[in-house]
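Peer 1: sharing a sequence plus its predicted fold:
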Amino acid sequence: MFEDLRDLYQEVIFDHNRNPRNFRIMEEANRRVDGFNPLCGDKLTLFLKIGDDRVIQDASFQGSGCAISTASVSLMTEIIKGLTEDEAEALFKQFHEMTTGKTEDINLEAIGKLAVLAGVREYPARVKCATLAWHTLDAALKNEREAVSTE
């Protein structure tokens, strides 16, 4: 399984890095959080529009970073649209466990396209690149306004 994921990993990373989805400032966002990875220099601002029903209606980002960081936030903004805040929080926890190697059991159905990022667990310095967007999402879901740092 991981051999196939490795090939797909490279393809997805390159695609989302070259053509990031939801790369824009969202004027109507009601949540906005900055994230920074000092180790790699990745910087992003995450924008969310969350409805009264606690459903993520829209997600976008601005910033710059390495290919893994850009691909991770691009994938994340695609996947979380339409999720409730609780569902997005649960996805954050699953993604974090997968990328940090805290679990070997990856529920591919639950994690979906994000499974391609499972390979970063083999490169500890890159885990922070992949998880920056997710820690920023976690702060946004908790309506925190302070910038997030991976350090």
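Peer 2: Okay, I see it. Predicted, not measured: the structure shown is a model, and the values here were computed from it. Numbers count the residues shown, from 1 in each chain.
Peer 1: going forward, measure contacts and count neighbours with C-alpha atoms only.
Peer 2: Fine.
Peer 1: which residues does the nearest residue to Val148 once chain neighbours are set aside contact?
Peer 2: Once flanking residues are discounted, Val148 sits nearest to Gly35: 4.5 Å by Cα to Cα, 6 or more residues apart in numbering. Neighbouring residues of Gly35 by Cα atoms under 8 Å, 6 or more residues apart in numbering: Lys43, Leu44, Thr45, Leu46, Leu132, Ala133, His135, Thr136, Ala147, Val148, Ser149.
Peer 1: pasting the second one now:
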Amino acid sequence: MIDESLRELYQEVILDHSKHPRHFGPLDHATHNADGLNPLCGDRITVHLNLDAEGRIADIAFEGKGCAISQASASLMTDMLKGRSTAEAEKLMNGFLHLVKGEEGVTGLADDDLEILLVMAGVSAFPMRVKCATLAWHTMKSALEGSGAPAKSE
């Protein structure tokens, strides 16, 4: 259970990321792109990635419109993934999905990464908002896979 002062801090972080998103905008010379849509509320996200020769995310950006949760999640995601390998990105995504769905068993994440991801853990109390929080992450995965099909949050 998250105590009240920690919950307030997490809400401040979410509001800051939604009002001042990091890595927001187009990305010149992106090597991978994907569009995502949450049909339940209309949130839209486009993720742009630039992978280097070693398969690391050299740069990442997002564009779109949506609620504070979807925008904050995309901003947090881009902050966390820049400079990471695709394997690290997948590991962070899996940990994030477990957290926002309120599932047990988030393992294998560095303490610093887990601390950042915990900001969004409170979303699990609002099942309709989980799709908002996961949209950017599913879209990033689609971009990495180069599927071309629009991503949908689950």
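Peer 2: Cool, got the structure. Just so it is clear, the model here is predicted, and its values are computed rather than measured.
Peer 1: circling back: and the residue nearest to Val148 of structure 1, which of the three is it?
Peer 2: When classified by DSSP: H, G, I helix; E, B strand; the rest coil, Gly35 of structure 1 comes out as strand.
Peer 1: repeat for the one 5 residues further on
Peer 2: Per three-state DSSP, the secondary structure class of Cys40 of structure 1 is coil.
Peer 1: so it makes contact with Cys129?
Peer 2: Yes. With contact defined as Cα atoms under 8 Å, Cys40 of structure 1 counts as touching Cys129 (7.2 Å).
Peer 1: what about these two, which has more around it?
Peer 2: More neighbours surround Cys129 than the other of Cys40 of structure 1 and Cys129, with 29 against 15 (other Cα atoms under 10 Å).
Peer 1: and the more buried one, what helix or strand is that in?
Peer 2: Taking DSSP states H and E as the definition, one finds Cys129 of structure 1 inside helix 124-141.
Peer 1: how much space between Val116 of structure 1 and Ile68 of structure 1?
Peer 2: Val116 of structure 1 sits 11 Å away from Ile68 of structure 1, going by Cα to Cα, to the nearest Å.
Peer 1: when the two are compared, which one has more neighbours?
Peer 2: The residue with more neighbours, out of Val116 of structure 1 and Ile68, is Ile68; 25 against 22, by other Cα under 10 Å.
Peer 1: element containing the more buried one?
Peer 2: Using DSSP H and E, Ile68 of structure 1 falls in helix 67-80.
Peer 1: after that helix, next one along is what?
Peer 2: Using DSSP H and E, the helix or strand that follows helix 67-80 of structure 1 in sequence is helix 85-100.
Peer 1: which secondary structure elements does that following helix contact?
Peer 2: helix 108-111, helix 124-141 (3 or more Cα pairs under 8 Å, 6 or more residues apart in numbering; DSSP states H and E).
Peer 1: buried set for it?
Peer 2: Glu85, Ala88, Glu89, Leu91, Phe92, Gln94, Phe95, His96, Glu97, Met98, Thr99, Thr100 (16 or more other Cα atoms under 10 Å).
Peer 1: mean per-residue distance, that helix versus structure 2.
Peer 2: Average distance, helix 85-100 of structure 1 versus aligned residues of structure 2 after superposition (mean Cα distance after the TM-score superposition for structure 1): 0.5 Å.
Peer 1: sorry, back to before: intersection of neighbour lists for Cys40 and Cys129 of structure 1?
Peer 2: Cys66.
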